[in-house]
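# Need a 3D model of the sequence below.
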Amino acid sequence: MTAPATAVGADRAAPAGRRVLAQARFETLAVLRNGEQLLVTLIIPGVALIALGRGSFVDVGVGDAERIDVVTPGILGLAVMAGSLTSQAIATAFDRRNGVLRLLATTPLGRGGLLAGKALAVLAVAALQVVVVGATGLVLGWRPGPAGLPGAVLALLLGVAAFTALALLLAGTLRAEAVLAVANLLLVVLAVVGGVVLPVADLPGAWASVAEWLPPGALGEALRGALVDGAFPAAHLAALAAWALVLGAAVRRWFRWSS
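The predicted model follows:
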């Protein structure tokens, strides 16, 4: 459950920036203290990186690149997708069911402050995920080219925006119990056939041409293009930006603050 914004004194609210930061801190700690969310956001991506980076039970189209160099960008995308989509969708859905969102909308934090706090919390968790997955990849021999880092950072930021918007769309339109099932199922399906973990070239031909431009495929291809090839993946970044705008507009139109 989300904590209300902290007030200063009996009748004077804290400055807006402090309220948002307090909310962001609370939401970040709530994720890190929740065993299930910690499993989804940090532990599973780390285990998947070790398994795919060192194992050979899954064929990964690596071309001339090292296997770990191809796998690590995909796991970075998977981690960000898990934190932005699954974790945020479930937390927001149950806050909505329990009336927390409606309550906070009437406090000095307000709707804008609540959304800003959630956005900052997602970014904080994503930064931690990048550090954990990146450090694991470096230990396993991953050596990303510095030329691709700006494109990779932009891809991660746009991915966070797109998947957070999708999470809020689910949380604001479905029952909490349905969100719990749909968000977890969606993560598994997108991880397996979405083109984020494995290159879209490894997917069936007809589906690959579609998956490449969906949010998970665009994120995975953008990260691989930047970190494996050292290129600036403009087309896939544009696709991610478009999805973020479309999903954000859908949230603005259909999100309901109470069940």
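
# can we go C-alpha only for contacts and neighbour counts from here?
Noted.

# three-state assignment of the residue nearest the centre of the chain?
Here the mean C-alpha position of the chain is nearest to the C-alpha of Ser84 (C-alpha atoms, centre = their mean), at a distance of 2.8 Å. Using DSSP: H, G, I helix; E, B strand; the rest coil, the structure places Ser84 in helix.

# Run a quick check on it versus Thr164, I expect a contact.
Yes: in this structure Ser84 lies within contact range of Thr164 using C-alpha atoms under 8 Å: 4.8 Å.

# quick one: common contacting residues for those two?
Common neighbours of Ser84 and Thr164 are listed as Val122 (criterion: C-alpha atoms under 8 Å, 6 or more residues apart in numbering).

# Could you say which helix or strand holds the spatially closest residue to Glu27 that is not a sequence neighbour?
Taking C-alpha to C-alpha, 6 or more residues apart in numbering as the measure, Glu27 lies nearest to Ala121, with 5.9 Å between them; neighbours along the chain are not counted. Take DSSP states H and E as the rule and Ala121 turns out to sit in helix 110-139.

# What residues sit buried inside that helix?
Within helix 110-139, the residues scored as buried using 16 or more other C-alpha atoms under 10 Å are 110-111, 113-123, 125-126, 129-130, 132-134, 136-137.

# The structure of the following sequence is requested for comparison with the preceding one:
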Amino acid sequence: MSHSTETGAPVDSDTFRPTDGAREPASVSSRILAQGKYETLAMLKNGEQLMLLILFPLMALFGLAFTGFLDGWAEQFGGSRIDVAMPGVLALCAMSTALSGQGIATGFDRRYGVLRFLSTTPLGRGGLVAGKAVAVLTVVAIQYVVMGVVGLFLGWKPDVPGFLLSLPALVLGVAAFTAVGLLVAGTVRAEATLAVVNTLWVVLAALGGSLIPAHHFPGGGSWFIELLPSGALGEALRAGMLAHHVAWGPHLVLIAWIVIAGLAARRWFKWS
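Presented below is the predicted three-dimensional model:
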């Protein structure tokens, strides 16, 4: 048995749901995936973001492949320059997407009130963060494919164990840099976020142990570099892709950054 509502839509008297012309609300997973798709396309359609996400890592890949910075490591692992360069470039990709790309986007969304608006919708704050995580992982996967294809043309020789061992390290690295990026984006002004994350990207790319292993730097500062998320991710990827073993120390460092930066972001993040 059914009756009509004030708007004229038939309603089932047993369930009190519209029987015609009504739509079921989207599930939580559908909302998160839709937000992730939007965030992904927003990053990929931005020319400046594409330079950061694709062009700069490619420049680093070519630079390391045709210079002698990594010759010592290539001899140690019995591989070529491109084999040793690829893990560092993938670490740079994760840092570019999770720290700079997502940090800047979140900072300006916060400035223009987008975060505050979205946090009041059915998506909610948790769904918004999850959508951003989906976007970051999707873009990093695209970067992996692009760098891999170019690497193959340059003589990269990947293998299944190295690929499989690179995945958990990349996921932890993405989570760590996303937490740091959200912490910065949620605590300072958008213009300051732009300056801070870009400065961090440059410093960590050049001196943070991602592209060039920490042991290549002179002095006793290698231990400090290995405690940075960039150094830990670079070491974890090189251990997995070149030596085919899990470097537990760097993985634990990344987990520590996820916990510390994540808790700090949860405590001090301002949605408007």
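
# TM-score of the superposed pair?
The TM-score (TM-score structural alignment, normalised by the length of the first structure) is 0.91; 249 aligned residues with a C-alpha RMSD of 1.6 Å.

# Just give me the match in the second structure for the residue nearest to the centre of the first structure.
By TM-score structural alignment, Ser84 of the first structure lines up with Ala98 in the second structure.

# May I have the secondary structure class of Pro108 of the first structure?
Classification of Pro108 of the first structure into helix, strand or coil gives coil, according to three-state DSSP.

# how near is the alignment partner in the second structure of it to Trp257 of the second structure?
The pairwise alignment with the second structure assigns Pro108 of the first structure to Pro122, based on TM-score structural alignment. Applying C-alpha to C-alpha, to the nearest Å, one obtains 30 Å for the distance of Pro122 of the second structure from Trp257 of the second structure.

# Now do the helices in the stretch 101-250 of the first structure.
Listed in chain order, the helices of the stretch 101-250 of the first structure (DSSP state H, counting those that start in this stretch) span 110-139, 149-171, 176-193, 205-211, 215-227, 234-254.

# looking at these, which is buried most?
With neighbours taken as mean count of other C-alpha atoms under 10 Å, these reach their highest mean count in helix 215-227, at a mean of 29.

# Spit out the contact partners of Leu172 of the second structure.
When contacts are counted by C-alpha under 8 Å, 6+ apart, Leu172 of the second structure touches 251, 254-255, 258.

# Just name the closest of those to Ser230 of the second structure, please.
When the contacts of Leu172 of the second structure are ranked by distance to Ser230 of the second structure (C-alpha to C-alpha), Leu254 comes first, at 8.9 Å.

# Alignment lookup: that closest one to the first structure.
When the structures are aligned by TM-score structural alignment, the residue of the first structure matched to Leu254 of the second structure is Leu240.

# That match reaches Phe163, doesn't it?
No: taking contact to mean C-alpha under 8 Å, the distance of 9.7 Å between Leu240 of the first structure and Phe163 leaves them out of contact.

# Need the overlap of contacts for these two.
With C-alpha under 8 Å, 6+ apart applied, the overlap between the contact sets of Leu240 of the first structure and Phe163 consists of Pro215.

# neighbours around Ile32 of the second structure, how many?
With neighbours defined by other C-alpha atoms under 10 Å, the count for Ile32 of the second structure comes to 24.

# Under the alignment, what does it map to in the first structure?
Using TM-score structural alignment, the equivalent of Ile32 of the second structure in the first structure is Val20.

# the strands in the stretch 1-150 of the first structure, which residues?
In order along the chain, the stretch 1-150 of the first structure carries the following strands (DSSP state E, counting those that start in this stretch): 7-8, 12-13.

# can those strands go into TSV with extra columns for mean neighbour count and distance to Gly151 of the first structure?
Conversion of the strands of the stretch 1-150 of the first structure to TSV gives the following (neighbours: other C-alpha atoms under 10 Å; distance: least, C-alpha to C-alpha, whole Å):
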stretch	mean neighbour count	distance to Gly151 of the first structure
strand 7-8	13	40
strand 12-13	12	40
